[in-house]
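Student: fold the following and give me the result.
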Amino acid sequence: MAAPEETSALAKTLPPLARGVLEQVAIDHGVCIRPVPMRRVDLHTGTSEVINVPCGHTLASVCPPCAERKRKLRAVQCRQGWHLAEEPVITRADPDDEQRAWMELRAQAQAAYDRAAQDGTAHGEPVEFWDGVLRELDGEIERSGVRGSLKTGERKARRIRSTRRRQDAPDLPRRPVDSRTVGKVYRGRGGKTFRPSLFLTLTLDSYGRVRSDGTPVDPDTYDYARAARDALHFSKLVDRFVQNLRRFVGHDVQYFATVEPQRRLAPHLHMAIRGTISRAELRQVVAATYHQVWWPSTDRVVYSGERLPVWDDAAGEDGGYVDPATGEVLPTWDDALDAIGLDDDAEPLHVVRFGRQIDAQGVMADSPQSRKLIGYLTKYLVKGVAECHTAETSSQREHADRMAETLRFEPCSPTCANWLRYGVQPKSPRPGLTPGFCKGKAHRREHLGYGGRRVLVSRKWSGKTLADHKADRKAWALARLAEAGIPVANPADPDAAHVWERAGPGDPDVRPIEQRLLLLINERAERRRQLDAATQTPTPELSATRQAA
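Tutor: So this is what the prediction gives:
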């Protein structure tokens, strides 16, 4: 009998865990694997029930079904708005009785606040009381569906900067912006008309030579500081580009854009633009677009290591930070900006511009290229910024480490704790701030300095919000079920009044997560069977048409 073969390494495959199989089946059926238990209380009957609400996360690494559902919804939004042939109609709804009632109460409270501010009290209450009442009423007005805020009370004057353009940036002709949003119609041979649109890609400038894997050829000369600041202020540059583009072409340009990192870890922009703009005009606008950051200088490190500013409740009206040795109060954020405004020779902390590379493609409606580019636009929305390109080599990991270390002490906003490192109190300071430990989104390693939104959509892109697109999908499914005569489980009652609250995992009416996932999988499978039967069952109108034919 031959002896069994010996292997150099021991390999053993363990059976799958029950929880892992359950989550995989939930993913296969498109069921959220992190459902949030919410308790819904009926205000008419007093009865309550626990409803499992999808977590709604946008990252596939956290919840693949929810992330994929969000991505598909964005793809629908992109497709419906890219090649619109008619202007979207957006109107404001008339205020209802509840909104009018809240606004009348707001007017009474405002009058009482003004009287208290002048006389000291109103109806026996000080001005602080009426200030709190105004804040509560503003919250109720917003919850009732009113958008926007009221300009009341004393407001601090807005800090105004010089609008004079930089001498190193070309000037752009400024035209009146028409309200038109749809693209031009072109006529081809045989009288055929077509309305093309545009797909644009913009990148940032070079910070040094890089290899094909995105790592710098010479890390010591690679400009990590400029790369970090460009990433921090990239969203402002995009806003300025859209503003300049609209002023230059003379109409209300509509766009659907996504921000993704390149292999060198710098953000770049993919933008679907409705209508056509010539490449020459795009180059002019890109060359003339810049964003200046008028913040205090960070050239000199004032405090580092264990020598850091300390909080003093007696510094300023609400406390502030002082020098640990002398006790001198650090300049406030407003004081630092005032000093910049008084200095005629002051220079901005940073100026961010786009690079020279511009990729513009013409796209026809409902073409294979259009569908491909929509998939390309939404491909990485289910991944975090740092997840788009996995570091596979030591050079890539070192490059990411250097970028993260540079971003650690770079101020990300006026409220960033890193301003203490440079001898300035951040805006609205509070105790416990430590340079290098700012909790801002841009400082997190998974965001690579970009703290803005991943998806940028103009207001008149499709004439609908993301919630409207979601409601359209639900209405379509309910309509198909109604046409097939299939009853809907738990139909919504338009006259019901509910209050929602978060149900804790230890509440007696909240089932274990495994049991809830099993029920959700069964519910989703049943809904899918009903919808498949509804879409395959011909409606009475279609049946009559076929019989007549």
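
Student: make it CA atoms for all contacts and neighbour counts henceforth
Tutor: Fine.

Student: name the residues of stretch 26-35 that are buried.
Tutor: Using 16 or more other Cα atoms under 10 Å as the burial criterion, the residues of stretch 26-35 that qualify are 26-27, 29-35.

Student: what does stretch 284-300 give?
Tutor: For stretch 284-300, the buried set under the neighbour-count rule, 16+ other Cα under 10 Å, comprises 285-292, 294-298.

Student: just stretch 200-214 next, same as before
Tutor: In stretch 200-214, counting by 16+ other Cα under 10 Å, buried: 200-207, 210, 214.

Student: next up, for comparison:
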Amino acid sequence: MHSCCASNSPSRPPRTVTVADPLLLANPLALVTGEMAREVAASQGVCGRPLIRRVLDRDTGTDTQVAIPCGSTRERVCPACAAKARRLRIQQCAEGWHRDTEPERACDHDPDAGDGVDQEDEDDSSSGEAGSRRARSTKRRSDAPDLPRVPVEDRTIGRTYTSPQGREYRPSMFLTLTLPSYGAVRAGAPLDPDTYDYRRAALDAVVFPRLVDRFWQNLRRVAGYRVQYFAAVEPQHRLAPHLHAAIRGTIPRKVIKQVVEATYLQVWWPAFDEPVYVHRKPCWDGHDYCDPDTGELLPTWQEALDQADPDTPAHVARFGAQYDLAGIIAPSKDADRAIRYLTKYLTKSIADAYAPSDDDDLPPDPRYLAHIDRLHDELQFLPCGERCANWLRYGIQPLDAGPGLVAGRCGGKAHDRDHLGLGGRRVLVSRQWSGKTLSEHRADRATVVREALEAAGMLAPEIERMAATVLAKDGKPRFVWTDTRPDATTYVTLVLAAIAEQQCWRAQYQAAKEAADLVDNSSADTGPPP
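Tutor: Down below sits the predicted model:
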């Protein structure tokens, strides 16, 4: 136990521990700190910051403390859980990309499975209040080309093609979309920060997911079938978000270009060009926000929309002229490489994607760090939605306003330095991509491991070990889970126990796979039974 805990991750220098007290020799765990346990866990692919829960078995009366993985998707927070989440997304992407049969069902009951694009909204003319429509221009912009609308076949899989040699194949596509330029950049940082359009860059980042939704709507109307996709929103080096998407089936390049050029998003918000309250802040009178000096009520969200110009949107977002499209055939190395590239930055925050890590020898570029700070400062006071507290800065009460709102302190993720405008999901998956929810993909991975262990005659981990759904004889839950706060030594003990258990399962699974290979090879050598 002591030698295991004293090992360190390769990225840091070895740690030296001197034992001077004989009491420490009797209790080696006293030498292990929480930081050391987390380092060992990270090197072994085990969660190093688990949630500790107390589990009472009502049948036996035993009381157990259990370590539950934190489930973080950020490598900086938990490398093991982030890597596990990325592997799950890789599996989800691979299973749906080159399907040759239609999914059995849509999985729109899973919040992680759908992205809401299938709603097919005709226009962003909703006022933000459910069920209401506001009179404003619905004409297509004169600076955007028209798109034809073709009959849509009731299919999600791509067409099958036959080569001159008689080989059948079903190609798909890998698409990358970007946002326009906001100023010249070098190594990710603006050459002239004073002329760089930070406001437009920030607003485009905030509404980027909605712009992507509009792209899929337009593409489905001209592609001739129900396009399905697995997409990841990632930052470019200049910190503008861009989209990588695996698309099932093939669409002509000229059609993709036409849709990119014709796609735009009009944001129908009240005007917010000049702030009204900079050094002052509105007061809450118990029902509404009012001016701190005159006591005059600020216009509500609906009143501000009534005063807005119905022909002029507050912001218009478009894609940049550059895009990339490649045909992909699976199984192939190109398909595997594209999936890895698609999920490359899912474990990193937007700000950390290109910033040097603690393990890099190069110092951070001051110009690039200043670029991150400047974009973050711009996002701090821009509205991220109808309910954003930053509307108070512009003299408008947010939708459903309540007490305690302060401009510059909105709780939306879009304002955080880690997100830099992207407050929604980083992974966007259409509802009929694989026909499975993310939970079902996770269960599939566990089933593969269980079947391999059982085929080799090994004891597989219990599926419902301490599950809350297991009932006792009286019909009530057998296992009762409660929160607990263990001391430092108990916490380290549980982390090390989780490491040991993971190592045991990993060794058993590897042995099971080797045994299966031996069986297959033996069968191949001896031929079929008589």
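
Student: returning to what we had before: ok, of the buried residues of stretch 200-214 of the first structure, which one's closest to A492 of the first structure?
Tutor: Nearest to A492 of the first structure among those is L200, at 43.0 Å by Cα to Cα.

Student: what lines up against the closest one once you look at the second structure?
Tutor: Under the alignment (TM-score structural alignment), L200 of the first structure maps onto L175 of the second structure.

Student: residues near the closest residue to its match other than its chain neighbours, how many?
Tutor: In space, L175 of the second structure comes closest to L325 once its chain neighbours are excluded; the distance is 4.6 Å by Cα to Cα, 6 or more residues apart in numbering. Number of residues near L325 of the second structure (other Cα atoms under 10 Å) recorded here: 16.

Student: so who does the equivalent of L325 of the second structure over in the first structure touch?
Tutor: When the first structure is aligned by TM-score structural alignment, L325 of the second structure is paired with A360. Contacts for A360 of the first structure were tallied using Cα atoms under 8 Å, 6 or more residues apart in numbering; they are 198-201, 279.

Student: any chance of these in JSON lines, plus secondary structure and distance to S458 of the first structure?
Tutor: Putting these into JSON lines (DSSP: H, G, I helix; E, B strand; the rest coil; distance: Cα to Cα, whole Å) gives the following:
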{"residue": "L198", "secondary structure": "strand", "distance to S458 of the first structure": "15"}
{"residue": "F199", "secondary structure": "strand", "distance to S458 of the first structure": "15"}
{"residue": "L200", "secondary structure": "strand", "distance to S458 of the first structure": "15"}
{"residue": "T201", "secondary structure": "strand", "distance to S458 of the first structure": "17"}
{"residue": "R279", "secondary structure": "helix", "distance to S458 of the first structure": "21"}
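
Student: about what we covered before: wait, is the residue nearest to L175 of the second structure part of a strand?
Tutor: Yes. Using DSSP: H, G, I helix; E, B strand; the rest coil, the assignment for L325 of the second structure is a strand.

Student: related to what we said a few turns ago, dump the contacts of A360 of the first structure to a markdown table, plus distance to V177 of the first structure.
Tutor: Below are those laid out as a markdown table (distance: Cα to Cα, whole Å):
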| residue | distance to V177 of the first structure |
| --- | --- |
| L198 | 19 |
| F199 | 22 |
| L200 | 21 |
| T201 | 24 |
| R279 | 20 |
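
Student: looking at the second structure, which of those hold up?
Tutor: For the contacts of A360 of the first structure, the subset whose aligned partners also touch in the second structure (both residues aligned by TM-score structural alignment, their matches' Cα atoms under 8 Å) is 198-201, 279.

Student: so where do the strands sit in the stretch 301-450 of the first structure?
Tutor: Counting by DSSP state E, counting those that start in this stretch, the stretch 301-450 of the first structure has strands at residues 310-312, 320-322, 350-363.

Student: sounds good, over and out.
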